[in-house]
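>>> What follows is a predicted protein model with its sequence.
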Amino acid sequence: MSTDPALVTDREQAVTEEVLASFEATPDPRLREVMHSLVRHLHAFARDIRLSEHEWEIAIEFLTRAGHITDDRRQEFILLSDVLGLSMLTVAINEPSAPGATESTVFGPFFVDTAPEIPLGGDIARGAAGIPCYVSGRVRSVTGEPIVGARIEVWEADADGFYDVQYPDGRSAGRGWLRSGENGEYRFWSVLPAPYPIPHDGPVGDLLAATDRGPMRPAHLHFMVTAPDFRSLITHIFVAGDPYLDCDAVFGVKDNLVVEAVRHTDTAAPDGSHPGGAWTSITFDLVLATHDGR
């Protein structure tokens, strides 16, 4: 095989051009554009690092393991996208440009679409371990108008750092959905979010260990908010003072999403209840942009 640099470059480029040509007849122009770009960047990556056949075999094995460990309760490919920052880059590309809208962040792998409905002021914890936390605020537009009847999906890990779907007993705890009220208000009881590691007993965990990165996520509460005529919002709120705010394994932290969790002891809650002992409260408005970005 020739080692002449010019011949090597020509041979490699010929492979890329042949693959690009194979997609020329793709009927969908967007798919054709995506595949052409993917091939160009993927081939350029292989050339740039001079990818060996052994390294490529290791990569295939890694992806195979990610597929094998993925099931209806765990999505390893979302974890991989998250730890590579691709999830947050996709969020940034698609973020609405409306000033004042709540910023988006990663969706995460633990959402389920069968969460129970709760009334305003209800309890999503449903037995999840942790310090009681009263979460409230308004759902509104960027110009301040209340958004009535918005669907608010909420989910979180318990004090031990586990989501309900990570337990083997099929429990539903630490998640639920509710509607905003006639003034856009929302409120519910939960537990104070706690920091936790992303699942790191699989290939993504091996990648983090090999690159001397940690698996921890700072304490946060997930929201997904939908309402007619508005863009869907997927976001978190993070607890101020958490030690992992500056090293989130999935790069999801944004300054505007960091909130204070106010601690209370033996006082009545805003809904008039008496939790008994220590409890916390968080206040945060969820601000939606319209479909045209306003």
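All right, it came through fine.
>>> can we go C-alpha only for contacts and neighbour counts from here?
OK.
>>> Could you pick out the longest helix of this protein?
helix 29-49 (DSSP state H).
>>> Pull out the buried residues from that one.
With burial defined by 16 or more other C-alpha atoms under 10 Å, the residues of helix 29-49 counted as buried are 32, 35-36, 39, 43.
>>> Show me how far it is from its chain's centre.
Relative to the centre of its chain, helix 29-49 is centred 26 Å away, using C-alpha atoms, centre = their mean, to the nearest Å.
>>> and for that helix, what are the contacting residues?
16, 19-20, 23-24, 26 (C-alpha atoms under 8 Å, 6 or more residues apart in numbering).
>>> can you check stretch 219-235 too?
Residues outside stretch 219-235 that contact it (C-alpha under 8 Å, 6+ apart): 102-107, 147, 149-157, 193-196, 236-239, 242, 288-291.
>>> Helix or strand: which one has residue 243?
For residue 243, there is no host helix or strand (DSSP states H and E).
>>> That one contacts residue 216, doesn't it?
No: the criterion here is C-alpha atoms under 8 Å, and residue 243 misses it with residue 216 at 9.8 Å.
>>> and these two? which has more neighbours close in?
A direct count of neighbours by other C-alpha atoms under 10 Å for residue 243 and residue 216 places residue 216 higher, at 20 against 14.
>>> what sits against the more buried one?
So residue 216 contacts 195-198, 244, 247-249 (C-alpha under 8 Å, 6+ apart).
>>> how does it look with 6 Å?
196-197, 249 (C-alpha atoms under 6 Å, 6 or more residues apart in numbering).
>>> just residue 133 next, same as before
Residues near residue 133 by C-alpha under 6 Å, 6+ apart: 189-192, 279-281.
>>> which one among the contacts of residue 216 gets closest to residue 73?
Among these, residue 197 lies closest to residue 73 (C-alpha to C-alpha), at 16.4 Å.
>>> burial measure for the residue nearest to residue 84 when sequence neighbours are not counted, as a count.
Distances taken as C-alpha to C-alpha, 6 or more residues apart in numbering place residue 250 nearest to residue 84, at 7.4 Å, with adjacent residues excluded. Other residues near residue 250 come to 23 when the count uses other C-alpha under 10 Å.
>>> State the distance from residue 250 to residue 260.
Relative to residue 260, residue 250 is positioned 21 Å away (C-alpha to C-alpha, to the nearest Å).
>>> want to compare, so here's the second one:
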Amino acid sequence: MQLVTEDNITELAAERWASAHDPRTAEVMAALVRHLHAFAREVRLSETEWMAAIRWLTETGQISDEKREEFILASDVLGLSMLVVQMNHAFDAKATPATVLGPFHIEGSPEKDFGGDMSDDLPGTPLYITGSVRGLDGAPVAGAVLDVWQADEDGAYESQIPDIDEARLRAKYATRPDGSYCLRTIAPKGYSIPMDGPVGELIRGTDISHFRPAHVHFLINAAGYEPLITHLFEEGAQYLDSDVVFGTKQELVVAFEPREPGPTPDGGESAEPWLEARYDFVLQPV
């Protein structure tokens, strides 16, 4: 029997996990053990701190459910989510860059026609987002599905609001044969991440901004192309330089141009002033 010491515990644990039946699991777990032990040694982790971390992880799991992903939020504010995105979506320089999914995406959003309104008369300044979806060669991508969602004027997503029976500020749109798309919504606002849970507890002990700049989420799928998870950010929005989840990219910042009452991009008419944002998405082939 080999005696366990501070000097040999890391390799003993790593070797044990390296025996996992799946080679990738063995590789990941052995590396995780080595890095966790290195972290504990670097900071000389106390038993009190270790127990506090265990409690924090437990509370993070307890507050999570089908509508709230506190672990994703933790990953976001630690920069891990964005690191994984960067490593796994190293697209061509001409392709639209990916960013974080975030914890508030809901499957099964309703399908809307070209120019369809996903705001359903919620208060806010009307915003039309128009443009096209194309490949790296500039060819239009017909039938691409844009899954779109955002927060309301109070910074709340549908999953954060109790007793909602219908989809709120989320919808799916398909591109036309020429690759064009058009959707109507309301102008997004910057908002705070949820601060009532374990992640908020951590943030409150720092000077870190807990806000995200105004943005709209997109998840785009098209046959023959890599899925694209991204945002469009409002040009000039507050918190662009201090996004708490590190999701902002200059290529995704777009002007929300003011428009007077009159014709709208969907062929209709607006009796009130509105905003227009135009963006052409470029997809990476598989």
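That came through, no problem. Because the structure is a prediction, the values reported are computed rather than measured.
>>> Please report the number of neighbouring residues for residue 267 of structure 2.
For residue 267 of structure 2, the neighbour count with other C-alpha under 10 Å is 8.
>>> how about it, what's its match in structure 1?
Aligning on TM-score structural alignment places residue 267 of structure 2 opposite residue 272 in structure 1.
>>> likewise residue 79 of structure 2?
Residue 79 of structure 2 maps onto residue 85 in structure 1, by TM-score structural alignment.
>>> which stretches of the stretch 1-150 of structure 2 form strands?
Secondary structure of the stretch 1-150 of structure 2 (DSSP state E, counting those that start in this stretch): strands at 126-135, 145-149.
>>> Could you identify which of these is most buried?
strand 145-149 (a mean of 23; mean count of other C-alpha atoms under 10 Å).
>>> Provide the aligned range in structure 1 for the helix or strand following that one.
Next helix or strand after strand 145-149 of structure 2 toward the C-terminus (DSSP H and E): strand 170-174. Aligned by TM-score structural alignment, strand 170-174 of structure 2 falls on residues 175-179 of structure 1.
>>> By how much does the matching stretch deviate from structure 2 on average?
In the superposition with structure 2, the average deviation recorded for stretch 175-179 of structure 1 is 0.6 Å (mean C-alpha distance after the TM-score superposition for structure 1).
>>> do you know how far the counterpart of residue 107 of structure 2 in structure 1 is from residue 172 of structure 1?
In structure 1, the residue matched to residue 107 of structure 2 (TM-score structural alignment) is residue 113. Look at residue 113 of structure 1 and residue 172 of structure 1: by C-alpha to C-alpha, they are 12 Å apart.
>>> out of these two, which sits in the busier spot?
Remark: of residue 113 of structure 1 and residue 172, residue 172 carries more neighbours, 20 against 8, as counted by other C-alpha under 10 Å.
>>> For the more buried one, give me its contacts.
residue 164.
>>> can you rerun that using 10 Å?
Residue 172 of structure 1 is in contact with 112, 114-116, 124-128, 163-165, counting by C-alpha atoms under 10 Å, 6 or more residues apart in numbering.
>>> now the helices for structure 1?
Going by DSSP H, structure 1 shows helices at 5-22, 29-49, 53-69, 76-83, 86-94, 203-210.
>>> Those: which one's closest to residue 184 of structure 1?
Ranking those by proximity to residue 184 of structure 1 (C-alpha to C-alpha) places helix 86-94 first, at 25.3 Å.
>>> name the helices or strands packed onto that closest one?
Counting by 3 or more C-alpha pairs under 10 Å, 6 or more residues apart in numbering; DSSP states H and E, the packing neighbours recorded for helix 86-94 of structure 1 are helix 76-83.
>>> name the helices or strands packed onto the helix it packs on?
Using 3+ C-alpha pairs under 10 Å, 6+ apart, helix 76-83 of structure 1 is in contact with helix 53-69, helix 86-94, helix 203-210.
>>> For structure 2, which residue occupies the most central location?
In structure 2, the centroid-proximal residue (C-alpha atoms, centre = their mean) is residue 101; its distance is 2.5 Å.
>>> gap between the residue lying closest to that residue once chain neighbours are set aside and residue 148 of structure 2?
Of all residues not flanking residue 101 of structure 2 in the chain, residue 229 sits nearest, at 6.2 Å (C-alpha to C-alpha, 6+ apart). As judged by C-alpha to C-alpha, residue 229 of structure 2 and residue 148 of structure 2 stand 10 Å apart.
>>> Report how many residues lie close to residue 17 of structure 2.
Using other C-alpha under 10 Å, residue 17 of structure 2 has 19 other residues around it.
>>> In structure 1, what residue corresponds to it?
By TM-score structural alignment, residue 17 of structure 2 lines up with residue 23.
>>> In contact with that match, which residues?
Residue 23 of structure 1 sits in contact with 31-33, 35-36, 39, where contact means C-alpha under 10 Å, 6+ apart.
>>> how about residue 279 of structure 2, what's its partner in structure 1?
Under the alignment (TM-score structural alignment), residue 279 of structure 2 pairs with residue 284 of structure 1.
>>> Report the aligned residue range of structure 1 for stretch 51-60 of structure 2.
Using TM-score structural alignment, stretch 51-60 of structure 2 corresponds to residues 57-66 of structure 1.
>>> And the matching stretch, what's buried?
62, 66.
>>> Then stretch 186-195 of structure 2?
Using 16+ other C-alpha under 10 Å as the test for burial, stretch 186-195 of structure 2 gives 186-191, 193-194.
>>> In strands only, show me these.
Those of these mapping onto strands are 186, 191, per DSSP state E.
>>> Any figure for the gap between the closest residue to residue 77 of structure 2 other than its chain neighbours and residue 35 of structure 2?
The shortest distance from residue 77 of structure 2 to any non-neighbouring residue, by C-alpha to C-alpha, 6+ apart, is to residue 245 (4.7 Å). According to C-alpha to C-alpha, residue 245 of structure 2 and residue 35 of structure 2 sit 23 Å apart.
>>> and if you look at residue 154 of structure 2?
With distances taken as C-alpha to C-alpha, residue 154 of structure 2 is found 40 Å from residue 35 of structure 2.
>>> Residue 87 of structure 2 too?
Distance, residue 87 of structure 2 to residue 35 of structure 2, by C-alpha to C-alpha: 19 Å.
>>> What's the local residue count around residue 255 of structure 1?
Neighbour count for residue 255 of structure 1, taken as other C-alpha under 10 Å: 11.
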